[in-house]
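>>> Need the 3D shape of this:
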Amino acid sequence: MSALYNHTVARLTYRALLGRRRALIMLLMPALLLVIAFAVRAQTGADDRAAVEILGGFALAAMVPLVGVVAGTGAIAPEIDDGSIVYLLSKPLPRRTIILTKLLIAIGVTVAFTSLPILVAGVILNGNGQRIALAFAVAAAVAAVAYSAVFLLLGTVSRNAVVFGLIYALVWEALFGNVVPGARTLSIQQWSLSLAERIALPGADINSDVALPAAVILLAAATVAGTWYAIRRLRALTLASGE
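Alright, predicted model coming up:
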């Protein structure tokens, strides 16, 4: 386990992600989701259609990737930008341990700020009728894993990781991922939505453009590939710093 996780790296990553500014940014979207859920429930009562539209169209399509951007890029990009990553690279730590530890922390933070609020919002909206709240909460947790890996990788390859991450989250996932049929098949949102479709009861009106077996393979591939290449990039950074 020590080769996969380091407490010092974890502590530094937690401190970076849960600082005042990032924590406030990550709290904003879940707070807005809960406000919307209370308002809709007060207006319409328990409503399966409203729950699917809000949890799918806002929470899974926008909130999860945006929180993923903040957590995934924030786990490593600031340290690379300000040069403090040298502190970790100077320690006798395998580079995979640094990346895997940061990935685990980013996943945990993303799940905490997305999956749990989605579950609560779903219960508020329809009392988990048709298992809708559970379905979207699980989908968000699985999506958090893939987003964290992709955005952590982005943090190692670009000094504009947050900008590119926001473009992906807002343009590709939230816009094209909901509108353009071809783009939907290459969307983490749609892959995770396939899990929600399977978990919810028939009649819940949750539909994904990607079949579940393909979705599971693509989610795993994105996570593994993103993590592997992030490790390679960190090793390259080590070589460059020693030249």
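>>> use CA for all of it now, contacts and neighbours both
Will do.
>>> Excluding its own residues, what touches stretch 184-204? List them.
Counting by Cα atoms under 8 Å, 6 or more residues apart in numbering, stretch 184-204 makes contact with 48-49, 52, 56, 60-61, 130-132, 134-136, 138-140, 142-143, 146-147, 172-173, 176-178, 206-212, 215-216, 218-219, all of which sit outside it.
>>> what's the lengthiest helix in the chain packed up against?
Longest helix of the chain, by residue count under DSSP state H: helix 95-126. Counting contacts by 3 or more Cα pairs under 8 Å, 6 or more residues apart in numbering; DSSP states H and E, helix 95-126 is packed against helix 7-17, helix 20-44, helix 48-54, helix 64-74, helix 132-157, helix 212-241.
>>> 6 Å instead, please
Under the contact criterion of 3 or more Cα pairs under 6 Å, 6 or more residues apart in numbering; DSSP states H and E, helix 95-126 touches helix 20-44, helix 64-74, helix 132-157.
>>> what comes up buried for that helix?
95-111, 113-126 (16 or more other Cα atoms under 10 Å).
>>> how big is the angle separating that helix from helix 212-241?
140 degrees (axes from the mean of the first three to the mean of the last three Cα atoms, to 10 degrees).
>>> mind checking how far the closest residue to Val216 other than its chain neighbours is from Asp209?
In this structure, Val216 finds its nearest non-sequential neighbour in Trp191, 7.2 Å apart by Cα to Cα, 6 or more residues apart in numbering. For Trp191, the distance to Asp209 (Cα to Cα, to the nearest Å) stands at 8 Å.
>>> this one as well, want them side by side:
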Amino acid sequence: MSDDTTTRPAESYPAGVTRSSVRPVDAVGISYGLVLGQMRHTGRIIALFLLSLTATIAGFAVGVSDVASVDRAASVIANLGFAVVVPVVCLVFAGGSLGDLREDKTLVYLWLRPVNRWPIVVGAVLASLTIATPIVLPTVVLAAVLTGVGGGLVGATFVATLVGLVAYCSIFTMLGVWLQRHIVWGLAYILIWEGFIALGGPGVAQFAIRTYLRSIVVDRTGADLGGADFTTPVAVVVPLLVSVGAVALASWRLSHQDVD
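Here you go, the predicted structure:
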């Protein structure tokens, strides 16, 4: 397999069969089933569930403390749930959804089917969401519940976590298609870009998914998190548009690289 972007010659199929002979919905299902099957590693799921529980435990600690407040509760959700749990879980599953298939030489089985490339990517994103959502969503939302500061934080956390799951799964699926060391680059994005550089000012912060998730919480609860100035509609729509762009880029890359 070449890591360089190269134009692959057009394949020839039997008479009456073209690249898009398989309906997109069927192609999504094929990709979804294959990717979901290879992501079902019990040890990995347990480890990431335990990571997610750290947010729940932190939420409980805030709830039983004598200094519980909306600001403190929102800070725990934002700095642990949105900064660590959501992106890391998505990175592990989404980054490897097509990246692992490429590295273990099984992506060729999808490549050789007469299908367009974008349904393969969509299927991989959906498979990642299927695994990541039941690990992340209940634990992070439960953390908001256990803080005891009210339903405003719970609802905001629910919406922000869902948006984050979709955005990060799409971005890291794209990363897995483009780069071989997707875990390393993904952690660099999470820890260096979103965790450090994006805190440098509002101009840079708008390029970090975490900023939009924090904005949803701030807009719905009035908490003081700093650097989260977007309204809820903007904070929902922008990450979803980024998700569409990530799927498009991953599809383009998949169409212009050699797979062996």
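>>> Show me what Ala51 of structure 1 aligns to in structure 2.
Correspondence of Ala51 of structure 1 to structure 2, assessed by TM-score structural alignment: Ala73.
>>> how many other residues sit next to the equivalent of Leu88 of structure 1 over in structure 2?
Taking TM-score structural alignment, Leu88 of structure 1 has Leu110 as its aligned residue in structure 2. Neighbour count of Leu110 of structure 2, defined by other Cα atoms under 10 Å: 17.
>>> and if you look at the one 4 residues further on?
Burial of Pro114 of structure 2 is recorded as 18 neighbouring residues (other Cα under 10 Å).
>>> so how many other residues sit close to the aligned residue in structure 2 for Leu66 of structure 1?
Counting by TM-score structural alignment, Leu66 of structure 1 lines up with Val88 in structure 2. Using other Cα under 10 Å, the number of residues around Val88 of structure 2 comes to 24.
>>> and Val88 of structure 2, how far is that from Leu98 of structure 2?
17 Å.
>>> do the same with Arg72 of structure 2
Here Arg72 of structure 2 is placed at a distance of 38 Å from Leu98 of structure 2 (Cα to Cα).
>>> Those two: which has the busier surroundings?
Set Arg72 of structure 2 next to Leu98 and count neighbours by other Cα under 10 Å: Leu98 wins out with 30 against 19.
>>> quick one: what's aligned to the more buried one in structure 1?
Mapped onto structure 1 by TM-score structural alignment, Leu98 of structure 2 lines up with Ile76.
>>> Quick check: the gap between its match and Arg15 of structure 1.
Using Cα to Cα, one obtains 12 Å as the distance from Ile76 of structure 1 to Arg15 of structure 1.
>>> likewise Ala196 of structure 1?
Ala196 of structure 1 is 32 Å from Arg15 of structure 1, by Cα to Cα.
>>> likewise Ser90 of structure 1?
Distance, Ser90 of structure 1 to Arg15 of structure 1, by Cα to Cα: 20 Å.
>>> And the two? Which one has more around it.
Using other Cα under 10 Å as the criterion, Ser90 of structure 1 and Arg15 rank with Arg15 on top: 12 against 9.
>>> which one in structure 1 is aligned with Ala124 of structure 2?
Ala124 of structure 2 maps onto Lys102 in structure 1, by TM-score structural alignment.
>>> show me the contacts for its match.
Ala75 (Cα atoms under 6 Å, 6 or more residues apart in numbering).
>>> Grab the nearest non-local neighbour of the aligned residue in structure 2 for Val111 of structure 1.
Under the alignment (TM-score structural alignment), Val111 of structure 1 pairs with Thr133 in structure 2. Among residues not flanking Thr133 of structure 2 along the chain, Leu165 sits closest, at 7.0 Å (Cα to Cα, 6+ apart).
>>> Tell me which residue of structure 1 lines up with that neighbour.
So, by TM-score structural alignment, Leu165 of structure 2 is matched to Ala144.
>>> what's the answer for Leu51 of structure 2, then?
Using TM-score structural alignment, Leu51 of structure 2 pairs with Met29 in structure 1.
>>> for Ile190 of structure 2, same thing?
So, by TM-score structural alignment, Ile190 of structure 2 is matched to Ala169.
>>> wait, what's in contact with that match?
Under the criterion of Cα under 6 Å, 6+ apart, the neighbours of Ala169 of structure 1 are Pro65.
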